[in-house]
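Peer 1: Requesting a structural model of the entry that follows:
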Amino acid sequence: MAIREIIEVPDPRLKLVSEPVKPEEFNDELKQLVEDMFETMYDAPGIGLAAIQVAVPKRVLVIDLQPDDPDAEPVECEHDGHKHTHPATKKEPRVFINPVITPETEEMSTFQEGCLSLPEIYADVDRPASCTVEYQDLQGNHHKEHLTGMMATCLQHEMDHLEGIVFIDHLSRLKRNMMLKKLKKLRAVA
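Peer 2: Take a look at the predicted model:
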């Protein structure tokens, strides 16, 4: 496994439409890509990652909402000289290859979204509250699943990457420009 570089806005590769994974590509190379994507996502840290974000224009995405684990001991860590205790999380890694989604409802939900390709930038985005996804797993098996809540939102966010869309593209031009200026300032400080 390896941590790969996450490409960031304004990298033009983020505007590419990703190609489907062909039947002959369900192999060890694909498994390695998925392992690397999980390691990269966990290291970032994030809850979702599309292959294009690690410069691979394939229709592959990984998600792990990492829910709190009530049975595990809390995790202690230190940031900026301050000790913190966080609830322990459990890993629930999900892989979606060649996903196709169908929004299921007129009902919308709003979540504050962030993106590993736009570090430290967050904004509220409206998306359908539920969707159905058809996808393949690492062995090429086909699945169909109904998703709601944060999983539906996260999947739609990652699906956008496969179409060359980042979450700020859903914002008004004014808000998008404000986010890009903020990103520029953050980069200048770093």
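
Peer 1: Going by C-alpha atoms from here, please, whenever you check contacts or count neighbours.
Peer 2: OK.

Peer 1: so what's the residue nearest the centre of the chain up against?
Peer 2: Nearest to the mean C-alpha position of the chain, by CA atoms, centre = their mean, lies Gly48 at 2.6 Å. Contacts for Gly48 were tallied using CA atoms under 8 Å, 6 or more residues apart in numbering; they are 41, 61-65, 154-155, 158.

Peer 1: ok, now how distant is it from Met37?
Peer 2: Per CA to CA, to the nearest Å, Gly48 is found 9 Å from Met37.

Peer 1: Would you do the same for the sequence below? I want to compare the two.
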Amino acid sequence: MNIIYFPNKKLRSISKKIKLKEFNNYNHVIVYMKKNLIGNNIAISAIQIGFRIRVFLVKKSFLKHYLFINPIIIWRGKKKKKSYEGCISIPNYYRNIKRYKTIIVEYFCKNKSYNRIFIKGFISFCIQHEMDHLNGILIKV
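Peer 2: Sure, this is the predicted structure:
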């Protein structure tokens, strides 16, 4: 699977929740996402490789990733900050986007355990960007 690029209409699709009991059917999607999360790329959602499921990866380090399954932002702080962002699906295009500085996200991870985490700063911006992808939203082109 390769990256889907703008203006492909699939990128505007709203991704669907997956049933945790069916998650093992999607292991190949995680493999493809990791293969495409190279270089300076920090995060990728399943829709960016053509799968309409509510899953994304955020790079923790060269070999480690955070996996978010069926994520929901349940709280947003009051303050926003401009985030200078690019997108794997729109090469060489960058924009300042106002994002919440702090969020709380609920999600499941690969072992199907439920998580709730408080996130601030740069990773918060990455998660909000990927959540936009899951909802069919791209940075303004």
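
Peer 1: returning to what we had before: how about the equivalent of the residue nearest to the centre of the first structure over in the second structure, nearest residue that isn't a chain neighbour?
Peer 2: Using TM-score structural alignment, the equivalent of Gly48 of the first structure in the second structure is Ala43. In space, and not counting its chain neighbours, Ala43 of the second structure is closest to Val58: 4.3 Å by CA to CA, 6 or more residues apart in numbering.

Peer 1: who are the neighbours in contact with the one you found?
Peer 2: Taking CA under 8 Å, 6+ apart as the test, what Val58 of the second structure contacts is 42-44, 65-67, 126-127.

Peer 1: Can you find the partner of it in the first structure?
Peer 2: Val58 of the second structure maps onto Ile63 in the first structure, by TM-score structural alignment.

Peer 1: just Ile73 of the second structure next, same as before
Peer 2: Checking TM-score structural alignment: Ile73 of the second structure goes with Ile101.

Peer 1: Just to be sure, its match is in a strand?
Peer 2: Yes. Counting by DSSP: H, G, I helix; E, B strand; the rest coil, Ile101 of the first structure is part of a strand.

Peer 1: That one contacts Pro128, correct?
Peer 2: No. Contact criterion CA atoms under 8 Å: Ile101 of the first structure and Pro128 do not qualify, at 11.0 Å.

Peer 1: coming back round to it: check the contacts of Gly48 of the first structure for burial and list the buried ones.
Peer 2: 41, 61-65, 154-155, 158 (16 or more other CA atoms under 10 Å).

Peer 1: ok, now which ones touch the closest residue to Pro93 of the first structure other than its chain neighbours?
Peer 2: Spatial nearest neighbour of Pro93 of the first structure, chain neighbours left out: Asp64 (4.7 Å); criterion: CA to CA, 6+ apart. Asp64 of the first structure sits next to 47-48, 91-94 when contact means CA under 8 Å, 6+ apart.
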